[in-house]
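Trainee: Mind folding the following:
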Amino acid sequence: MSSFLQDLRFSLRQIRRSPGFMVTAVLTLALGVGANTAIFSLLDQALLRSLPVRAPEQLVVLSGIGKAWAGHSSDHGAGVEQSFSYPMYKDLRDKGTAVFDGLIATAPTSVGITRNKVSELVDGEIVSGNYLSVLGVKAAQGRLLTASDDTVPGGNPVAVLSYHYWQTHMGSDVHAVGETISINGAPFEITGVAAPGFQSAVWGQVPDVFVPMSMLDVVIPGKGKRLQDHTDRWMNIIGRLKPGDTTQHAQVALAPLWHALRAEELKALGTKSQRFVDEYLTRSQLLVAPGARGLSYSRESLAKPLYAVMGMAFLVLLIAAVNVASLLLVRSAARVREFSLRYALGANARRVVQQLLLEGVLIGIAGGVAGLLIAPLCLRVLVQRLSTDGPTAFSTTLDGRLLIFNFAIAVAVSILFSLAPAVQLLRPDIVNSLKQQTTTASGRTLSFRGLIVSLQVGLSVLLLVGSGLFVRTMQNLRHVDTGINTSHLITFHINPLLSGYAKEKVPALHQQILESMTALPGVQAVGATNDAELAETGHTGDVTIEGYTAPPDQDFPIEIPYVSANFFHTMQEPVLAGRSFSEDDDATHPMVGIVNESFAKHYFTNPAAAVGKRVVGGDSKKGEYMTIVGVTRDAKHANLRDAALPTLYSPLKQSKFAEQLYVYVRTATPTEQSFAMVRQAMKQIDPGLAVDELRTMEEQIDTTLGNERMIELLAISFGLLATMLAAVGLYGVLAYSMAQRTREIGIRIALGSSRLGVSRLVVVDVLRLAGIGVMVAIPCSVLLGRLLRSQLFGVSSADPLTLVGVILLIAVVAVIAAIVPARRASSVDPTTALRAE
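Mentor: Alright, predicted model coming up:
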């Protein structure tokens, strides 16, 4: 302990004597540690952290596997296997008490809330009455939902607000509890407010209001039959196991019950083929998976981008560590005599290594503290980027786990970079080191420093290549041909049923909105659909073609949107054959449809051959055939990455269930002015009609590219940081190398070498060091690109443009780093240099 305290005091004095070195090393390390802490915070919240509920380790997520099914299914993004019918949930809840301490059901939805004559569409969660109590969520105000709120269908109009919504929309008003608000036009009493910190059992969901399942027909108008329909799978189930039970035991214990319940459902479906029976009953299985993190509709899509970004941040940290190691090597060169003297006076290798590691740990701790100041700033920027489309599940608060991670990684890295000078000073040449003359640096010493710099350059190349691939991907996505003209196009969404409109009044309202938008100044065209464009959504189904026999087991999903008469003109999608829809294509006229190129080529070889053919969506025995009157150009629908699906468009006026509406307005007026006019026109139609997602189509596309934009931002930031650190590292080693070679350079000049030749010598040295790093890193970067293939678009993992660009950038950085050392070397006075000896 005495020697440790002595070394500690000495280390603090050494650091105090070199403030410039200390500031540079700490800032370099802080950038790497802070970036890693911020990125790890996102990764921890999305992929690792348990739900903030009571005993989350007891939670499990249920999945029912089996290829055969009948009826309707909504997976919300979690996968159809995790979707269940409400009757199946009730049976599992009531008959699985030997396994579960509680079983809860949940499904996401949107609702229209009207309070104080102000209407808005918000995210909601329709849940079983025991949802909050089984999770162990406490009330911040009032009371939460109970099982008694989920008994009589339509008989319990109560709601619980999220803490965030209560804060931001009601100003934390304690009198809000007991107040009556309108949800989808029906009165609901606010019974309580959920505790702060809790959002949902579904990670990624940020609901503003929780409503019991008994109010399903109000929350999702027209869907009340789901509470009795065994063939409608639309909700997710989470259970709480009894204390001490395991997922394996629960799955085995539930197998007989699952088989019995499926057998009852199979009887209700009627006679089925033996293959269907085998798939539906014999091969079906109820899976019980750990649910401490909750289930998620978005975790899988976030996992790869977050791991990729975490890898980039870790590369930055390694580059920072190597850079600090390089700085320590340069600094240790001036201390060779000091440590040689200590060896000569009897010091052993252990004390020397202890001294150097202690100095490194002090730098690491200081870098960790500085990283804690940088991390929240980085985290706030990232969360803002991820929450451009509303509230996000990510928090900007660094908790205790992240503090531990921050300092653990800072100390670990500090020990790593402290080993470089420790190895160098472990066995110094005591005799020569104690001499007073300046000598040319040994080849071993310079080779070791050169190896460090080449490693730094190689890591920078890996990061720059990854950054370049992500930037190229984003460029390709931004310039992809969507099939529609997105410029001067704004869009908004309404759902009249969520504002209390009866179904029979919706078509007239749709027509009134389209006419009102068309009459606005500067508007060139107005179109509408029930299926939003480029919004990560889609309505697919099967079609039957008159006279066409589909191959056995053909799986060919068809997009089946409803659109207004002027839709294709508004989106500027050309009609290649036949005609577009007209205002006369309504319920009083024969059913008609328009297909896209992919549909026409698949079924009819070419667009012209499709016109006049008859088709029906779904089973021809249940639907009415429509005549294809036109063929339009393919257009991307759900997102920019996927190819256009075969599409069958139907007229909006011939729809029986197109309730929500996405309106598209092509206008020549400035965006803000157009937004104001749209809001005013909708207010004149009905002040209580909530207008949602009013934005330009460019903004709509940016929303769907949220993950890609985050990766691009970080890739550019990390790439620039890596380039800067590589330049600093190259400069540091060159500056030291030239200082050690002063006598050699003086001799060269004295023997007739030109100043240009000396400068060329420096540049060749730096290009050699950079070249070694590049040659090793390029093959590794190609392999890294292959691991990232799923995140790339329109670019290969060995993209020549990216590789050549990175090599040229490293060459430019190396030359820039060599400018100052080269000038100093070329200005050496040989007389002065030789006299020093």
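Trainee: contacts, neighbours, all on C-alpha from now
Mentor: Noted.
Trainee: I'd guessed Gly578 sits against Ala610; true?
Mentor: No - the criterion here is C-alpha atoms under 8 Å, and Gly578 misses it with Ala610 at 9.1 Å.
Trainee: Need the overlap of contacts for these two.
Mentor: 630-631 (C-alpha atoms under 8 Å, 6 or more residues apart in numbering).
Trainee: Specify which residue of those two has the higher count of neighbours.
Mentor: Ala610 (25 against 16; other C-alpha atoms under 10 Å).
Trainee: List the residues that contact the more buried one.
Mentor: Applying C-alpha under 8 Å, 6+ apart, the residues near Ala610 are 600, 603-604, 628, 630-631.
Trainee: And for Val369?
Mentor: Contact analysis of Val369 by C-alpha under 8 Å, 6+ apart lists 30, 407.
Trainee: Of all the residues in the helix or strand where it lies, which ones are buried?
Mentor: Here Val369 is covered by helix 349-386, with elements defined by DSSP states H and E. Neighbour-count burial for helix 349-386, counted by 16 or more other C-alpha atoms under 10 Å, picks out 352-372, 374-376, 378-380, 382-386.
Trainee: Before we compare anything, build this one as well:
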Amino acid sequence: MLNDLRFALRTLRQHPGFALTAIFSIALGIGAASTIFSLVDGLLLRPLAVLNASQVVTLRSVAPTVSGSQFAGASGAMSYPDFADFRDRNRSFDGLLAYQLSVFGFARDAQSQPQMKMGFLVSGNFFRVLGVSPQLGRGFNPEEDQVPARDAVVVLSYDLWAHEFGRDVSVIGRHVNLSGTDFTIVGVAPESFKGLDQFIRPAFFVPIMMGAKLPSAANENLLTGRDKRTFMVKGRLKSGVSIEAANQEAAGIAKSLEQSYPGTNRAIGAGVVTEIQARLALLPFYAGVAASLFFLAGIVLLIACSNVANLTLGRSRSRAREIAVRLAIGAGRLRLVQQLMTESLVIALAGGALGLLMAETAAELFSRLEIVGETPIQLNFQLDHRVLCFTLFVSVASAIVFGLVPAIQSARTDLTPALKSGEPEYGRKRFFGRRALVTAQIAGSVVLLAAATAQYRSSVKMLFADHGFRRDHLLTMKFDPSLIGYTPAQTGQFYKTLIDRTRQAPAVKSAALALFIPLTSTIRQQAVIPEGYAFPSGQESTTVLESTVDEHYFETLDVHILEGRGFLPADLANSPRVAVVNQAFARKYLGPKPIGKRIRLNDANGPWLEVVGVAVTGKYLAVSEPPTEFLYLPLSQDPQPRMTLFAESYGDPAALAGPLRQLVHSIDSNLPIFSVRTMDDIFEQTSVKTRDLTNGILISAGLIGLSLAVVGLFAVVAYQVARRTREIGVRVALGAGRSQIAGMVLRSAATMSVTGIGIGLALSFAAARARGAQPLQPFDRLVTIVVPVSLLLTALLAAALPAWRASRIDPQRALRQD
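Mentor: Model (predicted):
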């Protein structure tokens, strides 16, 4: 094997043109595949950074009462009392842990301005169950998980420790202020542990028992409310216990809880799933995204393999005498195949190494993508041992794909003609195979370019469509007075003062308050029961997106009220409760006359709300989303600690930032202000950059496929000219002109190109029809005309040089060839 490797390296070094072209071609394919794998791995596949991650599973609540909604029951969260019952009654787990993502006001000391940080409220056994040992100090002791609001201790994340404390090892025992309460630092998590979410990196970990002391409405009844399902639950299976057995036990415990607590646990089941299953349940579109990305990478890789196979088949012509001599002196055909496959493996491994460098560059670019929202979402794309193993696997598989058939064909060389002329006698069938490979490459390029063009056109239409709200001349600021100890009454008074003074500011045209910023990642969901609506059997409610807004919101953001009215100052806390729904909600649940209809929140025991208005259906999470049901609640009847101020300016909205900061500090100089951004900037970050990323991936794939197809076409046409040199000489000798010879070569290239374009367009149209539910029809004249014409012209340009060479063949020298 070592001798084969030395011979392969020496042979490739003697033919640098072939070696470099083949290595670069396969590097493009492997690089695309490795990049896509790193994306999908970061989004979906990468295991948790804990001890024996395969033993850690998710225990989810199953709530059929909210099934049927595209957002229903996705999280599978549990209440703390339910978690405690499962923890104490189960026999399948070595331990169950609970955690909840929460917002904190973080300050290093009493003199520091609080910052908004995301942290985990965790059960006391959190680190023990996961098998995570702190970098410094300790985790939580059992007694710190027993008494509410007693043990104010915190474990810092490694990133916060490094950023705020400069990796000071004496940090243990110091105090930090979290939402108005001093906490003692008892530990620092290891650098490798980023939490239990593939997107969100918590800044610190706080015992669940301290959650009740955090001044937020979201933490009321946190430890006692059986209907307050906010905790995610994971567990480590005991040795020898299967997921199926744990699932059966969980279902039995859930049934027992339903019988004991019918008021809160009616129809609430439980199930045990793997980490990947839990991620897919939370965001099911990931499966489609992953499949689409791998399909895209597969096409590029197959085009690359076809290209290298074509180059290898062409090179076998020049090696025919060498191979024939080796066969003549006794080399076995199997031994010859092994030698040739070693050369292919060297090409593939070199291409894989180069592809890894390409993937690393792409991963760095993707990791810089910012997703706007109060939750700090970070895309974790990295080249680790998993990507290296995947790249190695793909490299070896590629070597087999592009190298095996040429190696077998070379080993089957007919000795007599090869020794006589130095060329193999391959015949029409083998040359037809090379033409078929080029045709397939061109077809694949058409599919990629059509997809890229369609995606670009669709995304442009979506970006410039009406999104149901305005974004020009708007500045946003976020606040959460509860993070510095405001009571609900003080919070309400602060927001009243803030909105009154902001609307009186001379540079402000209008202002409003809302819980949710359109097209950002943070949004609430609400279980709703429309009065008189008949749900399918076993379902009693639906889940819709929801935001709390004040009476100025619809005017300030230009959200049109189609029927009825928006909210009024008369909609007070002690007034009859009201709501505004969007048109999609009204059409689906309320019928042709929605005004005056009632809806109930949460469950059958929840409050009734009268629908007083119907707003236009807009875009809430993404510009590409289908029409989605949405619910608006008035701030006066649904007070929230964390709100966003929308200020409309007469001119540049960014110019409002300074005056509004001064205004806020005149109300309370200690109040932190978060996320000061214009709506145009938010739209740029959430929608335009996402579009650019998607379009960049597709266009890059299309251009890579096109480049490889052009190289393959050039190689086949050049080989065809060399193979037909004698025939061309005869044609010239009989009077054929140079233009006729060039035309003959170009016609051959055009035939392959047109055939590939036709097949590619047919596949593209079939794929479009299979995706018939897309919001925009993707195929138009740009796809059906511009892409094929451009590809055909590019193909003819690639064939122009071999055609020109063919037209310059000297008939005398050609006829003297054997």
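Trainee: TM-score for this pair?
Mentor: Once superposed, chain against chain, the TM-score is 0.88 (TM-score structural alignment, normalised by the length of the second structure); 807 aligned residues with a C-alpha RMSD of 3.7 Å.
Trainee: Next, the mean deviation of the helix holding Val369 of the first structure compared to the second structure.
Mentor: Taken over the aligned residues, the distance from helix 349-386 of the first structure to the second structure averages 2.1 Å (mean C-alpha distance after the TM-score superposition for the first structure).
Trainee: can you give me the strands for the stretch 601-750 of the first structure?
Mentor: For the stretch 601-750 of the first structure, applying DSSP state E, counting those that start in this stretch gives strands covering 614-617, 626-632, 648-651, 661-667, 692-696.
Trainee: With the second structure overlaid, how far apart is the third one on average?
Mentor: So the one you mean is strand 648-651 of the first structure. Once fitted to the second structure, strand 648-651 of the first structure is off its aligned match by 4.9 Å on average (mean C-alpha distance after the TM-score superposition for the first structure).
Trainee: in the stretch 1-150 of the first structure, which spans are helices?
Mentor: 2-17, 19-43, 86-95, 131-135 (DSSP state H, counting those that start in this stretch).
Trainee: same check, this time on the stretch 551-700 of the first structure
Mentor: Using DSSP H, counting those that start in this stretch, the helices assigned to the stretch 551-700 of the first structure run over residues 567-571, 597-604, 607-610, 671-685, 697-704.
Trainee: what angle do the last one and strand 661-667 make?
Mentor: Read that as helix 697-704 of the first structure. 130 degrees (axes from the mean of the first three to the mean of the last three C-alpha atoms, to 10 degrees).
Trainee: on contacts alone, who are the packing partners of helix 697-704 of the first structure?
Mentor: Where contact means 3 or more C-alpha pairs under 8 Å, 6 or more residues apart in numbering; DSSP states H and E, helix 697-704 of the first structure is packed against strand 489-494.
Trainee: how far away is Val361 of the first structure from Leu29 of the first structure?
Mentor: 12 Å (C-alpha to C-alpha, to the nearest Å).
Trainee: cool, and Ser2 of the first structure?
Mentor: 30 Å.
Trainee: Please apply the same query to Pro561 of the first structure.
Mentor: 54 Å.
Trainee: And these two? Which one has more around it.
Mentor: Set Pro561 of the first structure next to Leu29 and count neighbours by other C-alpha under 10 Å: Leu29 wins out with 32 against 20.
Trainee: Would you mind finding the match for the more buried one in the second structure?
Mentor: For Leu29 of the first structure, the aligned position in the second structure is Ile26, judged by TM-score structural alignment.
Trainee: quick one on the thing from earlier: possible to save the strands of the stretch 601-750 of the first structure as TSV with mean neighbour count?
Mentor: TSV is the format used below for the strands of the stretch 601-750 of the first structure (neighbours: other C-alpha atoms under 10 Å):
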stretch	mean neighbour count
strand 614-617	22
strand 626-632	23
strand 648-651	24
strand 661-667	24
strand 692-696	18
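Trainee: contacting residues for Ile374 of the first structure?
Mentor: Counted by C-alpha under 8 Å, 6+ apart, Ile374 of the first structure has contacts 30-31, 34-35.
Trainee: ok, these vs Leu419 of the first structure, which is closest?
Mentor: Proximity of those to Leu419 of the first structure (C-alpha to C-alpha) peaks at Ala30, which lies at 19.2 Å.
Trainee: now the closest one: how far from Ile409 of the first structure?
Mentor: With C-alpha to C-alpha as the criterion, Ala30 of the first structure and Ile409 of the first structure are 11 Å apart.
Trainee: Same question for Gly538 of the first structure.
Mentor: Using C-alpha to C-alpha, Gly538 of the first structure is found at 44 Å from Ile409 of the first structure.
Trainee: looking at the helices of the stretch 551-700 of the first structure, which is closest to Tyr86 of the first structure?
Mentor: Tyr86 of the first structure sits nearest to helix 697-704 of all these, at 31.5 Å, using C-alpha to C-alpha.
Trainee: Walking through the stretch 401-550 of the second structure, point out its strands one by one.
Mentor: For the stretch 401-550 of the second structure, the strands defined by DSSP E, counting those that start in this stretch occupy 474-479, 508-514, 524-530, 542-549.
Trainee: mean deviation of the second one from the first structure?
Mentor: Following the fit onto the first structure, the mean deviation recorded for strand 508-514 of the second structure is 2.4 Å by mean C-alpha distance after the TM-score superposition for the first structure.
Trainee: in that strand, what counts as buried?
Mentor: Quick answer for strand 508-514 of the second structure (16+ other C-alpha under 10 Å): 508-514.
Trainee: and what of the last one?
Mentor: Neighbour counts over strand 542-549 of the second structure (16+ other C-alpha under 10 Å) mark 542-549 as buried.
Trainee: check contacts around the closest residue to Pro424 of the second structure other than its chain neighbours.
Mentor: Among residues not flanking Pro424 of the second structure along the chain, Ala418 sits closest, at 4.9 Å (C-alpha to C-alpha, 6 or more residues apart in numbering). If you count contacts by C-alpha under 8 Å, 6+ apart, Ala418 of the second structure has them with 320-321, 324, 424-425.
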